[in-house]
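Asks: sequence and computational prediction follow.
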Amino acid sequence: MLPRRALLTETVLVLGVSLGASAVWSVLSLIRKVTAPEPLSTQTTAMNTSVTPDRLWLDLAYQLADITIALVPVLLALHLLGRDASPQGMRAAGRRVGLDLRAPTQNLVRGMALAAAIGIPGLGLYLLARALDLNTSIAAANLADVWWAVPVLVLAAVQNALLEEVVMVGYLFTRWGQAGWTPWVIIATSALVRGSYHLYQGFGGFVGNAIMGVLLGWYYTRTRRVMPLVIAHTLLDVVAFVGYAVLAPQVGWL
């Protein structure tokens, strides 16, 4: 196993090319929004946007490339964990953190339960934060009206789930544990980082995702299974992305 300093350096570098970098941009985005003339609650944060809406097949290529490239840090994290696994390899690393197809029914049921526990209060927190002028309005899906919009939104949800849960939980919990950190220090640190790269949404996004990080981190320390977390996160994002695309034209409060 690597020395403690090397373990911590490795985690900083992995975050630096993935979600840690997102946190930096997110903080800058929040500063830009809170210093703008208009109130935070009147501003809109657009997600899953078209790049070339006038050239739809090129736009599809952009969307798929963005999803694929965002998965590279997941493979990097598994590769690094796989070097000291026994046997070595990314597949062994996946099994080590519980990213595998064992107990599929149990994974699905637990993932659905976690999604419900997070999603229902999360919607209330979002609406409250907007009412208190602490959050922007989230336009979760802004693709062109094309046949591939929903499949791309689902793929984006899967990509978000794999990136966040494998890196923020499976990888970091393993490395920080090897470095001697206590479970609650690991949970709190991971949750704060998770909240920070959602600051582009506003303060509500930070609080909601930090609470989500605490719940998922606590669950992982008890089970060492990241697959239910991936399922829960995927379900949350599918409902948010596809639900927004379907309901936004008819529902004003979104």
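Replies: Sure thing, it's come through.
Asks: alpha carbons only for contacts and neighbour counts from here, please
Replies: Fine.
Asks: can you pull the buried residues of stretch 135-143?
Replies: 135-143 (16 or more other CA atoms under 10 Å).
Asks: mark which of those are part of strands, please.
Replies: If you go by DSSP state E, the buried residues of stretch 135-143 have 137-139 in strands.
Asks: got a markdown table for the buried residues of stretch 135-143, with distance to Gln159 too?
Replies: Listed next are the buried residues of stretch 135-143 as a markdown table, based on distance: CA to CA, whole Å:
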| residue | distance to Gln159 |
| --- | --- |
| Asn135 | 24 |
| Thr136 | 23 |
| Ser137 | 23 |
| Ile138 | 19 |
| Ala139 | 19 |
| Ala140 | 15 |
| Ala141 | 15 |
| Asn142 | 17 |
| Leu143 | 17 |
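Asks: do a quick rundown of the strands in the chain.
Replies: Under DSSP E, the chain gives strands at 44-46, 137-139.
Asks: do you know which of those lies nearest Leu78?
Replies: Among these, strand 44-46 comes nearest to Leu78, with 30.8 Å by CA to CA.
Asks: which strands and helices sit next to the closest one?
Replies: strand 137-139 (3 or more CA pairs under 8 Å, 6 or more residues apart in numbering; DSSP states H and E).
Asks: what sits up against the strand it packs on?
Replies: If you take CA atoms under 8 Å, 6 or more residues apart in numbering as the criterion, strand 137-139 is touched by 41-47, 130, 201, 244, 254.
Asks: ok, and the most crowded of those?
Replies: Gln201 (25 neighbours; other CA atoms under 10 Å).
Asks: pasting the second one now:
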Amino acid sequence: MGGAGGTSRPDARATRIRSLLSAPPSGLPEITEPAARRLVGLEIAVVLTVTLGLSALRSALSLLDSLLAPIPIRDQQVALNAPAAQADYVDLAVQLVRVLQLFGWGALGAYLLLRAGIPLVRIGLDRTRPGRDALGACGLAALIGIPGLGLYLVARAIGVSLEVAPTTLGDVWWRTPVLILSATANAWAEEIVMIGYLLTRLRQLGWSADRSVLAAAVLRGAYHLYQGLGGFVGNLIMGLIFGRVWQKTGRLWPLVGAHALIDVVAFVGYALLPAGLIK
């Protein structure tokens, strides 16, 4: 009897997980009660204010400052991972605090979904398909990364993008692990907040799939405006593709993995280039 009871509980749990996986994120019921809708709208506003929405405002102001500068945009540079302190170990501490902040942003989005009664399996954050998720991440990284580099070069050639230096950190022992952590944290924060959290909540408010993806993609492009028009357009396209892939597959790990791979290659690859090859 004990053996039969021991197998029924895992079987029931597996059945429940399969049922959750088979239901797309868009299958969540729409919130219709006015007070609840207001609370969800307020929640979205708060989350975006303390995370990537505020980043979009800062990014727009940064682009405005670049446009008003006497130097043309094409002759300006922006660093994605720059030193934050003069002392090496203080700089390391600040870099790790930034990484922790990004992981916290993603954790906030995931936590609020859990508090709303939405298990993370519903947004594709589970360990049931590691192999397929890894292959999907590699494919998406190639799909986005290679054309993205071409778009950046075109934007630089026509003078609508700043020179983007993935890192200006010195050659210290902790540079590579910090760059990998930074890439992973960026991917976690952006994909959890912009895809898993925001698209789920917008759909619960009755937004259409297309409208939700477009809004999230525009916001993604907006918080990259500090890079110039090329950064905006490239990340807008990335947001459109990632949003649609998630809506079709319900899997979030491939998006997190693809984003992390793209950033790791950019950050670490740039850091390892010989000094003479860096403009």
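Replies: Structure's in. What do you need? Bear in mind that the values here come from a model prediction, so they are computed numbers and not experimental data.
Asks: list the TM-score for the superposed pair.
Replies: Overlay of the two chains. TM-score (TM-score structural alignment, normalised by the length of the first structure): 0.93; 246 aligned residues with a CA RMSD of 1.3 Å.
Asks: follow-up on the earlier one: want to throw the strands of the first structure into JSON lines with distance to Leu56 of the first structure?
Replies: JSON lines is the format used below for those (distance: least, CA to CA, whole Å):
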{"stretch": "strand 44-46", "distance to Leu56 of the first structure": "19"}
{"stretch": "strand 137-139", "distance to Leu56 of the first structure": "20"}
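Asks: nearest to Thr221 of the first structure, out of the ones you listed?
Replies: So among these, strand 137-139 is nearest, using CA to CA, at 31.4 Å.
Asks: what range in the second structure does the closest one sit on?
Replies: Here strand 137-139 of the first structure aligns to the second structure at residues 163-165, judged by TM-score structural alignment.
Asks: next one: the matching stretch to chain centre, how far?
Replies: Mean-position distance between stretch 163-165 of the second structure and its chain equals 20 Å (CA atoms, centre = their mean, to the nearest Å).
Asks: what is the equivalent residue in the first structure for Ala266 of the second structure?
Replies: So Ala266 of the second structure corresponds to Ala240, using TM-score structural alignment.
Asks: show me what contacts the nearest residue to that match once chain neighbours are set aside?
Replies: Counting by CA to CA, 6 or more residues apart in numbering, Ala140 is the residue found nearest to Ala240 of the first structure once chain neighbours are left out, at 6.5 Å. Ala140 of the first structure makes contacts with 46-48, 240-241, 244-245, as judged by CA under 8 Å, 6+ apart.
Asks: what of Leu64 of the second structure?
Replies: Applying CA under 8 Å, 6+ apart, no residues contact Leu64 of the second structure.
Asks: quick one: map it onto the first structure.
Replies: So, by TM-score structural alignment, Leu64 of the second structure is matched to Ile31.
Asks: surely Trp246 of the second structure touches Leu252?
Replies: Yes - applying CA atoms under 8 Å, one finds Trp246 of the second structure in contact with Leu252, separated by 6.3 Å.
Asks: so what sits against both of those two?
Replies: With CA under 8 Å, 6+ apart as the test, Trp246 of the second structure and Leu252 both reach Ile195.
Asks: neighbour count winner among the two?
Replies: Between Trp246 of the second structure and Leu252, counted using other CA under 10 Å, the more crowded position is Leu252 (27 against 22).
Asks: not counting sequence-adjacent ones, nearest residue to the more buried one?
Replies: Nearest non-adjacent residue to Leu252 of the second structure (CA to CA, 6+ apart): Gly124, at 4.7 Å.
Asks: any idea what that neighbour aligns with in the first structure?
Replies: So Gly124 of the second structure corresponds to Gly98, using TM-score structural alignment.
Asks: again, but for Phe242 of the second structure
Replies: By TM-score structural alignment, Phe242 of the second structure lines up with Leu216.
Asks: Gln101 of the second structure too?
Replies: By TM-score structural alignment, Gln101 of the second structure lines up with Ile69.
Asks: burial count for that match?
Replies: Residues near Ile69 of the first structure, counting by other CA under 10 Å: 11.
Asks: mind checking how far it is from Leu127 of the first structure?
Replies: Relative to Leu127 of the first structure, Ile69 of the first structure is positioned 32 Å away (CA to CA, to the nearest Å).
Asks: what residue in the first structure is paired with Val46 of the second structure?
Replies: Using TM-score structural alignment, Val46 of the second structure sits opposite Leu13 in the first structure.
Asks: state the distance from its match to Trp148 of the first structure.
Replies: Distance from Leu13 of the first structure to Trp148 of the first structure, by CA to CA: 35 Å.
Asks: go on, Leu162 of the first structure?
Replies: With CA to CA as the criterion, Leu162 of the first structure and Trp148 of the first structure are 21 Å apart.
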